[in-house]
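A.B. asks: with the input below, show me the fold.
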Amino acid sequence: MARRKHEEEHDNHERWLVSYADFITLLFAFFVVMYALSTVNEGKYRILSDSMSSAFRNVQVNSSSPLPVTLTPPIPVIQKPRAAERAQEAVKQKRRDKMRNVAQDILEVMAPLIEQGKVRVIETSRGVTIEINDSILFSPGQALLQPALVKAMGAIADVLAPTDFPITIEGHTDNVPINTLQFPSNWELSAVRATTVLRLFVDSGVVPDRLTAIGYADTRPVEPNLLADGRARNRRVTILIDSADPEKGKEVDLESRPVSQP
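C.D. replies: Presented below is the predicted three-dimensional model:
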């Protein structure tokens, strides 16, 4: 009987380990929960902070009431184009329409030569270009207009005289060299040919201030100079009718030069 009582007392002394293990488990779970609560998602915290700041900016406290009043954000107003911008666009559209009319008039007066492939009228974003084969304008190595083409060039000048578009006349040659007393190189030949057309335009009533003559020699070919057809295509005079007004230049001084970093 005494032995049985002794065994029960021995068992009771070892049961505290179970309670201790349960306590340790609960304590571990407590610290895990505390750690989870102390970890803040930075992205969500930033969103919450921005939302709170925005909400407080839109709150106005009424002196007679402790309750906050939320202000409705103003409805954005769509700004209409300014009057100056509308006027500028109207001017540009008017010039575009005028340029199309000029191109149509040139097509009409040059229709026979266009059908023969001697004249091309090209419309670009810059304006209208009239490309004329120099074989119908000048004799080989010469800069005097053929009498048969003087009337046709005068018709182009009659179309351009009433307008206010800037006009650039360009002379082009092939790569066959020339060395005469009057034309030591293709540079002189192309420049004089362009100037000859310019003088005819001036005599026909085109304002000289609108005219520019440039000689490019053989530096801007439109076809390879390997064959006779390509060289004939490159010998040309082009008349560029510019749709835009020339921009006014601005002087660049030393103070506006960017400073280089060491």
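
A.B. asks: going forward, measure contacts and count neighbours with C-alpha atoms only.
C.D. replies: Noted.

A.B. asks: Pro208 touches Thr168, doesn't it?
C.D. replies: No - Pro208 lies out of contact with Thr168 (CA atoms under 8 Å); the separation is 11.1 Å.

A.B. asks: looking at those two, which is more packed in?
C.D. replies: Neighbours were counted for Pro208 and for Thr168 using other CA atoms under 10 Å; Thr168 has more, 18 against 14.

A.B. asks: to compare with the earlier structure, here is another sequence to fold:
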Amino acid sequence: MAKKKKPDAGGAGGEWIVTYSDMVTLMLCFFVALFNPDDMDPAQLAAMISSLNNIGMGASTGGNTLSLGKSADLGNTIMSLPAQDRGRTLGTALRRATSLFTPEIRSNKVKVTQDERGLVISLASDAFFGPASAVINVEETRDILLRLGTLLESNEVQGRKFRIEGHTDSEDTDPNGPWPSNWELSTARSLAVLHYLTDIGVDENRFQVAGFADTMPISRDDTPEGMAYNRRVDVIILDDGHL
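C.D. replies: The predicted model follows:
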């Protein structure tokens, strides 16, 4: 009687890959569940996402190579790429600013965001100035401005430039008041913040100042709440592309 032929364990069957893929997927889900994006440096996160862009594409598209190509002939090598240190320090500054101004962020006196200009620290004008005034309410806001000065002098933003931008709502100024228009009022408020920060030791040569009146609203200007959001002074730690 002929012996039964044993199945070839080393055959072309790929059943094992299914179990292996399930295990890898479960491990990935486990580590994703543990991952906290708030602790991730924005520059590192962007680099990680970029490195994963080609995963899952067909083999015909090729992968990333370390061999020299035409770009290297033009001088575009890895050594000529911009350093990521400045991007990392701005991400660190964002986390520090959020921590420094946590009470004021909760009370809407300060807002910390990041956009194409850089790191934006918005000071609510109603908390820092009286109506139609460019005189800072020092007694109420001194501690906030001192913390802001500490941030601007910190190692995280060393060598960076700053811009102070004043903004108003669309309500016309009082024709009998000190400001002919919102242009003058927004600029005067920017200058007031500049003078306070330089008086406490921040280098004046690192600043730019601008007044935008009501031309750059961040909220609808047809409600009291929206108008209050638009009345602000933005202190911006500039990104490299906005010097």
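
A.B. asks: ok, which stretches of the second structure are helices?
C.D. replies: Per DSSP state H, the second structure carries helices over the ranges 15-34, 42-51, 70-73, 85-100, 102-106, 125-128, 138-152, 182-199, 224-230.

A.B. asks: reformat the ones you listed as JSON lines; add distance to Val209 of the second structure.
C.D. replies: Shown next, in JSON lines, are these (distance: least, CA to CA, whole Å):
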{"stretch": "helix 15-34", "distance to Val209 of the second structure": "43"}
{"stretch": "helix 42-51", "distance to Val209 of the second structure": "28"}
{"stretch": "helix 70-73", "distance to Val209 of the second structure": "40"}
{"stretch": "helix 85-100", "distance to Val209 of the second structure": "21"}
{"stretch": "helix 102-106", "distance to Val209 of the second structure": "24"}
{"stretch": "helix 125-128", "distance to Val209 of the second structure": "16"}
{"stretch": "helix 138-152", "distance to Val209 of the second structure": "15"}
{"stretch": "helix 182-199", "distance to Val209 of the second structure": "6"}
{"stretch": "helix 224-230", "distance to Val209 of the second structure": "18"}
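
A.B. asks: so which of those is nearest Pro175 of the second structure?
C.D. replies: helix 182-199 (10.9 Å; CA to CA).

A.B. asks: compared with the first structure, how much does that closest one deviate?
C.D. replies: Its matched residues in the first structure lie on average 0.8 Å from helix 182-199 of the second structure after superposition (mean CA distance after the TM-score superposition for the first structure).

A.B. asks: count the residues that sit near the corresponding residue of the second structure for Ala191 of the first structure.
C.D. replies: Aligned counterpart of Ala191 of the first structure in the second structure: Thr187 (TM-score structural alignment). Neighbour count of Thr187 of the second structure, defined by other CA under 10 Å: 22.

A.B. asks: what of Ser49 of the first structure?
C.D. replies: 12.

A.B. asks: that one maps to what in the second structure?
C.D. replies: Counting by TM-score structural alignment, Ser49 of the first structure has no partner.

A.B. asks: for Leu119 of the second structure, which of the helices of the second structure is the nearest?
C.D. replies: Among the helices of the second structure, helix 85-100 comes nearest to Leu119 of the second structure, with 6.6 Å by CA to CA.

A.B. asks: the closest one against the first structure, how far on average?
C.D. replies: On superposition with the first structure, the mean distance recorded for helix 85-100 of the second structure (mean CA distance after the TM-score superposition for the first structure) is 1.1 Å.
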